[in-house]
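>>> output the structure for:
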Amino acid sequence: MKKLSIVLLLAGLLQLPQTLAATANIGVIAYAEKPLKLIRATTLYTVGAGTRLQGGDILQTGAAGIQIEGLASATLALGPDTRILIATNRTAAQINLLDGWLKLQPVPGSNHTNLAVTTGTLAFTVTQSASVIHVTPRQTEVFVEDGNQVVKELGAHGKGDHSVNLGHEDFAQRSAGGALTIVARPEQAFIDALPRQFLDPLVPLGKKTPAATEPKKERDVTYDDIEPWVISPLNLSQQMLANRFAPRLNDPTFRQAVKINRGGVLEWELELLRLERRKNAH
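Down below sits the predicted model:
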């Protein structure tokens, strides 16, 4: 019964809208080795420790590792070369992990069913387990450091009804198009590549977190900035993406890139049509 409840909860979480209408803060970058990139709305920023996060934020760590606190009562760490999109609604949050390293460690004694993670091929709600997830173009790997974790296998369109229960120190892999396989211990290649800060339990910084800082604007996003998300295996809503980045269609270079790369995709064609109508109205 418990497993069924988790699966049903996950099914609801995966339908989350990908942005938050209000600009409420949902967590904070408590630690950052180096400045990193953030895409908020249609703007690219440079940010660091102390930055308050919002629904719809896209984080790109580059060479830096970071720690996030206050997101659905969990502590998260991102390794180098990692990209996530944080989706939210009024009661839940979802981490869309495009590539790289993610470590999740729930705050003891709290209810974590309002936080979900998806990699495109796997999805789960955060329970009392501490887990490490690694995503590459070739495969997704999950290591349950502590506790138990129910993981759901997703099909080509982001849906699936097959779930697997991973136990303490289980290591699972899933290649594109393949089934999830479980082995007793992580492969040596996984251990060798594991970010150094993932080797120990995450220690929340709490009051040691730096004061809030304003993101430093670099520029408006280009199509190259958002293309990895537009064509990703995460099954993100094209309607959401087209609507979010429609203001950038006023830029001729961005508009031409969309016509070349998204021409024929209904949601983007509609935004292009709306732009033409607005121009003709003047």
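
>>> please count neighbours and contacts with C-alpha atoms only from this point.
Noted.

>>> next one: the nearest residue to Arg52 once chain neighbours are set aside from Glu267, what distance?
Among residues not flanking Arg52 along the chain, Val28 sits closest, at 4.4 Å (C-alpha to C-alpha, 6 or more residues apart in numbering). With distances taken as C-alpha to C-alpha, to the nearest Å, Val28 is found 33 Å from Glu267.

>>> higher neighbour count, those two?
Val28 (22 against 17; other C-alpha atoms under 10 Å).

>>> by contact count, what packs against the helix or strand that contains the more buried one?
Assigned by DSSP states H and E, Val28 falls within strand 25-32. Judged by 3 or more C-alpha pairs under 8 Å, 6 or more residues apart in numbering; DSSP states H and E, the packing partners of strand 25-32 are strand 52-54, strand 66-71.

>>> including mean neighbour count and distance to Leu36, could these go into JSON lines?
Written out in JSON lines, the entries for those read as follows (neighbours: other C-alpha atoms under 10 Å; distance: least, C-alpha to C-alpha, whole Å):
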{"stretch": "strand 52-54", "mean neighbour count": "22", "distance to Leu36": "13"}
{"stretch": "strand 66-71", "mean neighbour count": "22", "distance to Leu36": "9"}
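
>>> nearest to Gln239, of those strands?
Closest to Gln239 of the helices and strands packed on strand 25-32, according to C-alpha to C-alpha: strand 52-54, at 19.9 Å.

>>> so which elements touch that closest one?
Under the contact criterion of 3+ C-alpha pairs under 8 Å, 6+ apart, strand 52-54 touches strand 25-32.

>>> mind listing what's buried in the strand it packs on?
26-32 (16 or more other C-alpha atoms under 10 Å).

>>> centre of the chain to the following helix or strand past the strand holding Val28, how far?
Moving toward the C-terminus from strand 25-32, the next helix or strand (DSSP H and E) is strand 36-40. Distance of strand 36-40 from its chain centroid, counting by C-alpha atoms, centre = their mean, to the nearest Å, is 13 Å.

>>> for comparison, sequence B:
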Amino acid sequence: MRASELFGARTVKRIRNVLATVWLLLTLGATHAAPAAQPPALVSILDGEAALLRDSGRFGAAEGVRLAAGDLLETGPQTRLLRLEFTDGVIVDLGPSTRAFVAPRLGTRGQAVAAHVYVLRGWFKLIQPAGGAPVPAGVLTPAYALGEPAGQQVAAVDADGGFQLFCEAGAVALQDRAARPVPPPVRLKAGEFFARRGSGKAAVAPRPTPAFIQSVPRSFLDPLPTRAALFKGREVAPRRLGDLAYADAAPWLAAEPVLRSHFATRWRALARRPDFRAGLVEHMREHPEWDRVVFPEKYRPKPPAQAPAAPPRPAGVRTY
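As a prediction, this is how the structure comes out:
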């Protein structure tokens, strides 16, 4: 029996129209589907050792590893250079003993702050290749935000809050992230040097100090070619070294408030691990956001107080 005889010619025609529409939608969806988000950066040069903190693991960074937004990098004291090449052409070189957060998206006072990297401490060199399209984002540090970068800038972020930057070429705008009211950005041009020691007053000089020049990583002095094209079409997986330990996470857990809140959410599940929990408890003063995670019972609503029971009436007393 034909389908038209079983359901009727009109019904069959409607079914065919519906199926044709569904097929068309599926075809268009397959043809015009949004491409998968491309990793924002690639490790193109690694001279020395570096660790990659991703999810709940610690990995060994390597040339060709593609980095996702949110990855954390840590270079060793003897590391000479770790180069990150971003998809928009921006290059960030990291020096020894440096901690960096790749492509952070952090909400600050109701606004999303975007950057290529957040450097918690250590050395970095920001390079905007000649002829590249202007990029609004740059580098975040605990004290300053580098915006509107052009040319090359070399900077050192100290653990005590100090910050030094040499505008080697081009120009850059430095925005104080802590001062209130928000001051206008400090704009540096080629050759100028900016420095602030700890919580002291910032100063701009026409040239860097000899001490700064002597301390700049040697690998930052020589021009290096881009190498991202060498890894096109190749996937390099980082080697897992072990679980993320509290000691690995501690510098980020004790960072500025917006970062502490971010990681209290991101690493919340790690509080169930006895070793990680022990570190949290021991250093709770440095990251009080975790108190609610580790000791949720302290924050549960207390049961309503019950009214005291009426005292018993003496024998023989009548009430009306």
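
>>> tell me where the stretch 201-320 of structure 2 has strands.
Secondary structure of the stretch 201-320 of structure 2 (DSSP state E, counting those that start in this stretch): strands at 203-205, 239-243.

>>> the stretch 51-200 of structure 2 too?
Using DSSP E, counting those that start in this stretch, strands in the stretch 51-200 of structure 2 cover 57-60, 66-67, 72-75, 81-86, 91-94, 99-102, 105-108, 111-114, 117-128, 139-140, 144-157, 163-176, 186-189, 193-196.

>>> Pro257 of structure 2 is nearest to which of those?
The closest of the strands of the stretch 51-200 of structure 2 to Pro257 of structure 2 is strand 105-108. By C-alpha to C-alpha, the value is 9.5 Å.

>>> helices and strands around that closest one, which ones?
Against strand 105-108 of structure 2 (3+ C-alpha pairs under 8 Å, 6+ apart) you get strand 111-114, helix 257-266.

>>> highest mean neighbour count out of the ones you listed?
helix 257-266 (a mean of 16; mean count of other C-alpha atoms under 10 Å).

>>> average gap between it and structure 1?
On superposition with structure 1, the mean distance recorded for helix 257-266 of structure 2 (mean C-alpha distance after the TM-score superposition for structure 1) is 2.0 Å.

>>> what residue in structure 2 is paired with Leu98 of structure 1?
Using TM-score structural alignment, the partner of Leu98 of structure 1 in structure 2 is Leu120.

>>> its match and Pro142 touch, don't they?
Yes - if you go by C-alpha atoms under 8 Å, Leu120 of structure 2 and Pro142 touch, sitting 6.3 Å apart.

>>> residues contacting Ala92 of structure 1?
Ala92 of structure 1 sits next to 13, 16, 72, 114-115 when contact means C-alpha atoms under 8 Å, 6 or more residues apart in numbering.

>>> specify the angle between the longest helix seen in structure 1 and helix 238-245 in degrees.
Counting residues, the longest helix found in structure 1 (DSSP state H) is helix 266-281. Angle of helix 266-281 of structure 1 versus helix 238-245, following axes from the mean of the first three to the mean of the last three C-alpha atoms, to 10 degrees, is 40 degrees.

>>> quick one on the thing from earlier: now the helices and strands packed on strand 105-108 of structure 2 as TSV including distance to Pro129 of structure 2?
Converted to TSV, these look like this (distance: least, C-alpha to C-alpha, whole Å):
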stretch	distance to Pro129 of structure 2
strand 111-114	20
helix 257-266	30
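
>>> and the ones you listed: which comes nearest Arg240 of structure 2?
That would be helix 257-266 among those, by C-alpha to C-alpha, at 19.5 Å.

>>> residues contacting that closest one, please?
106-108, 252-254, 287, 289-290, 293.

>>> got TSV for those residues, with distance to Arg83 of structure 2 too?
Shown next, in TSV, are the contacts of helix 257-266 of structure 2 (distance: C-alpha to C-alpha, whole Å):
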residue	distance to Arg83 of structure 2
Leu106	23
Gly107	27
Thr108	28
Trp252	21
Leu253	25
Ala254	26
His287	31
Glu289	33
Trp290	34
Val293	36
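
>>> if we take those residues, which one ends up nearest to Gln152 of structure 2?
Closest to Gln152 of structure 2, out of all of those and judged by C-alpha to C-alpha, is Leu106, at 25.0 Å.

>>> tell me how many other residues surround that closest one.
16.

>>> go on, Arg248 of structure 1?
There are 18 residues near Arg248 of structure 1, going by other C-alpha under 10 Å.

>>> give the equivalent position in structure 2 for it.
Under TM-score structural alignment, Arg248 of structure 1 pairs with Leu270 in structure 2.

>>> its match touches Gly279, doesn't it?
No - Leu270 of structure 2 is beyond contact range of Gly279, at 11.0 Å (criterion: C-alpha under 8 Å).

>>> turn the helices and strands packed on strand 25-32 of structure 1 into a markdown table, columns for distance to Ala92 of structure 1.
Converted to a markdown table, those look like this (distance: least, C-alpha to C-alpha, whole Å):
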| stretch | distance to Ala92 of structure 1 |
| --- | --- |
| strand 52-54 | 13 |
| strand 66-71 | 10 |
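
>>> of all those strands, which lies closest to Asp200 of structure 1?
It is, among these and with distance given as C-alpha to C-alpha, strand 66-71, at 13.1 Å.

>>> how much does the closest one stray from structure 2?
Its matched residues in structure 2 lie on average 1.8 Å from strand 66-71 of structure 1 after superposition (mean C-alpha distance after the TM-score superposition for structure 1).

>>> nearest residue to the match of Arg248 of structure 1 other than its sequence neighbours?
What sits nearest to Leu270 of structure 2 in space, not counting adjacent residues and going by C-alpha to C-alpha, 6+ apart, is Phe276, at 6.4 Å.

>>> now do the helices in the stretch 201-320 of structure 2.
Ranges of helices in the stretch 201-320 of structure 2, per DSSP state H, counting those that start in this stretch, are 210-215, 246-253, 257-266, 274-282, 291-294.

>>> how much does the first one stray from structure 1?
So the one you mean is helix 210-215 of structure 2. By mean C-alpha distance after the TM-score superposition for structure 1, the fitted helix 210-215 of structure 2 averages 1.3 Å away from its aligned residues in structure 1.

>>> onto which residues of structure 1 does that helix map?
If you align by TM-score structural alignment, helix 210-215 of structure 2 falls on residues 188-193 of structure 1.

>>> now swap in the second one and tell me
For helix 246-253 of structure 2, the aligned range in structure 1 is residues 223-230, judged by TM-score structural alignment.

>>> what does that stretch rub up against?
98, 236, 238, 241, 254, 257-258.

>>> could the residues you listed go into a markdown table alongside distance to Pro201 of structure 1?
Converted to a markdown table, the contacts of stretch 223-230 of structure 1 look like this (distance: C-alpha to C-alpha, whole Å):
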| residue | distance to Pro201 of structure 1 |
| --- | --- |
| Leu98 | 24 |
| Leu236 | 31 |
| Gln238 | 37 |
| Leu241 | 35 |
| Phe254 | 43 |
| Ala257 | 44 |
| Val258 | 43 |
